[in-house]
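[1] Structure here, sequence nowhere to be found:
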């Protein structure tokens, strides 16, 4: 679907969803947060709001998130709808080709200035009234995207345009793709049907995510059933009148429980609830969306949805994706079976039963892997929280960015939607040249987006002299991060930096507005900075009192990280294969397709679960695109080689910022990576990684 300047959720553009949704606990967790730890926390060098404020007056080009109340959202929504349609009509009547691309840019920025904050509030506002009003407004605005790109007069104007340079030529090409994918080149009757389909898909996607965010399901267990969980975790959980623990589906609850709870039945109950997130209604929404996408592809003369969308991505064709996934599967088979055998042996030893009487269940995998990591490598993820206090970890991420990319983060006091949200102005190292704005909203709360994501609320544009603003949204443990969560922090912070460092001429190409199968690459690469001794040493610069990991501990941590690698990648392969199965050929029932796939795999399918009901990626821009997480990692690991083991080399970092992060979608990903590496990108590093040979 086209990357649109008008629909705030935009299938391809202004929000980058969390890296794999972490819908099951068979993959390592990736989601968490920030806010000063209490008085007993280690002393940090990160300035508090009272200690370091952005210089007054506010930097030129700074754009803040508008904090609308519900009545204002409702009132302005109607006005914005009318004003945008008026602007489109004026563009249709325009006669000056020299102004056309600038007019599109103004339209993008106009829409973003209202629609993006509203979409953000729909996902993070503490007020359900505001969230509901924002959701209703996003639904009301969503048809504008198709209206714009179905405009035949505008389509013809763009066709006739003679671009002034390579940047204009690429923007023109992308606009034409948007028009064609929306149906501007179709006969009137098919064009009308394409619009109706696109509008309904927008509404379905919003409703799907809302059902996940606001799922009220809980599991009640006794304190005894939570044996294995640390005291700090127990203290933070809700209790019922009888003192039992009431567990919801936020990640600081689910991940530690499935990793540490020794009671298998309790793990099964929580895991099963988590697998049913979103409910039956979401399965119906997904099935409806699959039928609509197939019909849309047929209107465009394509055999299926995957064929239609992949022609706009690096992979180009479903066959290329299928070949890639087959290569991944082949590389993982032996390793996955070996790892499962190790888990089975561990479970048998714990239960004191013969091996043939023991089966590993899906709710066992995180728990058993953690036990083996502790026994083999002396790595306890819960104990690692003492080494990575949440606030210190955020300061660490910021310091890495400052050192590597030559910038400076300065805390500033601005209006925010929740007291725990922080704001930073980002400057060049000289402290004078303003780069962009960063918000951090890091802890779970009721009704909030419940994974991790970078929301690009203001797309930068050099033409408009507007600097970008990004919001990091996570659901972290307030007491500290385990190592998996530290990787998540850097991953999502990488998306934020991709947005903030953008220097593109046009807003519609800013930041993470790149091809879907490349968008994860910069963030996946940045995860490596959470693993190396020379980069983790930077933590000492921002937290003098934090305990230090010894060289031996770091070595053991790296070994523990690679343990279970085949199973983690296999799960990603499963998500990608499932996604492609749904979007190639004729539409298939979402749940039945998932069940058949799971039954073909070693761990099998658990009756009564409906994972697809909570698989937000399928409804949030990753339809026929989940393979992109693996495809992007090919690029990420190849780009990492340019640092040649010197991850804190500022010369390479600034070159990377200039050639990759600042260019957004102005340059095709293949060309960007080739320019950065000085050669064509390859797959060798990726396949060494998944085979455990790096």
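    Thanks, I have it. For clarity, every value in this text was computed on a predicted model and none was experimentally measured.
[2] use CA for all of it now, contacts and neighbours both
    Will do.
[3] Residue 118 contacts residue 76, doesn't it?
    No: between residue 118 and residue 76 there is no contact under CA atoms under 8 Å: 10.5 Å.
[4] more neighbours, those two?
    Legend: neighbour count by other CA atoms under 10 Å for residue 118 and residue 76, higher for residue 118 (31 against 15).
[5] ok, and here's another one to check against it:
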């Protein structure tokens, strides 16, 4: 990526994206077959088996990141759908590697014979992760259990694609009058009255924080909690299938299966931590809720979920003189982004320069800013940074950081 000196092109059609996914899968399968044919379990070592596999993995992940970007940022719904589908078929093919018994024989041989003191901690961690991926993808299952596990895996991929496609669709709007939205800044008020309140988190939070009308806040809150209702059944099925797959592998639950990869190694340890946190935080929460109730000063002492943001914002402004709306006027988006990059330059020894007048195909939308990032001392190109901060239809609506290509993807 960095060696080309030019930002990549984003001028790609849904068909071309699908073709890229198929090509990547073909290359992956060929590389894996070549590896399996070139080494026997008796000859397998970290250098001739695990390192080549790591390079294959890096190529897959480097390419699939580019494919996945479009489902989050493309203005074209067909492109977003093609992106989700492309990622799904690559993921399915990738997970299929971990059901290849000849490949597992090589990795298992290295795991069994590799002297731990001959490889460093990072290599040991990678080898352990690689070996466990085979077990977690059903390599130890036989007969009907294996068939059922594979069926579940395929269905989980389908559910993931459908879930993500739904999130990229229009969540709907609510229309309110100026009186119903009293309390919002005039610029925001004019926009919401004219264009409706898009049921995305940023818009919902804006209304919940500043709108004086409790009925409006209630309506917005409840509607916001019920966007993409079709995803509820997809999530329910996903949870059931994950649990079944984990039990086929011999775990008591999906959480128990995943626990081995985390700092907290079991659901019980997580539950203990959460209980301890709850015991500590509950008195603090009660005290703060009492303050918010006092601000509301309702005759019946009621305090609802749609009240919290409004009275919390009011508490910040009245007691602590913190007005986020006023503060934001001192930090216009583009100016602030530029100053943040100056800070990064100083901290990390970088040179970050915006690339102006790029050809249209070098970004996915005209509003995207592109920056060239170099080592300040050596002028070596490190990569490109894309800044795409403004809302638009179909775009991922919350804070996010997406990798597009890794700067370096070869391990030697």
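    Right, received. Where do you want to start? For clarity, every value in this text was computed on a predicted model and none was experimentally measured.
[6] TM between them?
    The TM-score (TM-score structural alignment, normalised by the length of the second structure) is 0.89; 396 aligned residues with a CA RMSD of 2.2 Å.
[7] Now the residue lying farthest from the centre of the first structure: closest residue in space that isn't a chain neighbour?
    Going by CA atoms, centre = their mean, the residue of the first structure most distant from its centre is residue 354, 42.5 Å out. Of all residues not flanking residue 354 of the first structure in the chain, residue 348 sits nearest, at 6.3 Å (CA to CA, 6 or more residues apart in numbering).
[8] host element of the one you found?
    According to DSSP states H and E, residue 348 of the first structure maps onto helix 318-351.
[9] Mind listing what's buried along that helix?
    Neighbour-count burial for helix 318-351 of the first structure, counted by 16 or more other CA atoms under 10 Å, picks out 318, 321-322, 325, 328-329, 331-332, 335-336, 339-340, 342-348.
[10] Now do it: which elements does it pack against?
    helix 305-310, helix 365-377, helix 565-583, helix 684-690 (3 or more CA pairs under 8 Å, 6 or more residues apart in numbering; DSSP states H and E).
[11] how close does the second one sit to the second structure?
    Using mean CA distance after the TM-score superposition for the first structure, helix 365-377 of the first structure ends up 1.0 Å from its aligned counterpart in the second structure, as a mean over the superposed pairs.
[12] Going C-terminal from that helix, what's the next secondary structure element?
    For helix 365-377 of the first structure, the following helix or strand on the C-terminal side (DSSP H and E) is helix 390-405.
[13] what stretch of the second structure does that following helix fall on?
    Mapping helix 390-405 of the first structure onto the second structure (TM-score structural alignment) gives residues 333-348.
[14] what's the matching stretch in contact with?
    The list of residues contacting stretch 333-348 of the second structure from outside it, by CA atoms under 8 Å, 6 or more residues apart in numbering, reads 350-352, 376.
[15] Quick one: distance of it to the chain centre.
    24 Å (CA atoms, centre = their mean, to the nearest Å).
[16] how big's the offset between it and the first structure?
    With mean CA distance after the TM-score superposition for the first structure, stretch 333-348 of the second structure departs from the first structure by a mean of 2.1 Å once superposed.
[17] Show me which positions of that stretch end up buried.
    Neighbour-count burial for stretch 333-348 of the second structure flags 341, 345 (criterion: 16+ other CA under 10 Å).
[18] repeat for stretch 383-400 of the second structure
    383-386, 388-389, 393-397.
[19] Grab the two from the residues you listed that are most spread out in space.
    Maximum pairwise distance among those (CA to CA): 28.2 Å, between 383 and 393.
[20] picking that back up, dump the contacts of stretch 333-348 of the second structure into CSV; add distance to residue 211 of the second structure as well.
    As requested, those are exported to CSV (distance: CA to CA, whole Å):
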residue, distance to residue 211 of the second structure
350, 43
351, 43
352, 40
376, 47
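[21] Identify those among the residues you listed that sit within strands.
    Those of these mapping onto strands are 350-352, per DSSP state E.
[22] Tell me the counterpart of residue 453 of the first structure in the second structure.
    Aligned by TM-score structural alignment, residue 453 of the first structure pairs with residue 400 of the second structure.
[23] Against residue 86 of the second structure, how distant is its match?
    21 Å (CA to CA, to the nearest Å).
[24] Strands of the stretch 101-250 of the second structure, start to end?
    Applying DSSP state E, counting those that start in this stretch to the stretch 101-250 of the second structure gives strands spanning 173-174, 197-198.
[25] out of those, deepest packed?
    strand 197-198 (a mean of 19; mean count of other CA atoms under 10 Å).
[26] In the first structure, what range does it match?
    The aligned range for strand 197-198 of the second structure is 247-248, by TM-score structural alignment.
[27] what's the answer for stretch 93-102 of the second structure, then?
    Matched against the first structure by TM-score structural alignment, stretch 93-102 of the second structure falls on residues 144-153.
[28] first to last residue in that stretch, what's the distance?
    16 Å.
[29] any idea how far residue 394 of the second structure is from whatever residue of the second structure lines up with residue 192 of the first structure?
    Mapped onto the second structure by TM-score structural alignment, residue 192 of the first structure lines up with residue 147. For residue 147 of the second structure, the distance to residue 394 of the second structure (CA to CA) stands at 37 Å.
[30] can you check residue 150 of the second structure too?
    Remark: distance between residue 150 of the second structure and residue 394 of the second structure (CA to CA) = 32 Å.
[31] Under the alignment, what does residue 435 of the first structure map to in the second structure?
    Taking TM-score structural alignment, residue 435 of the first structure has residue 382 as its aligned residue in the second structure.
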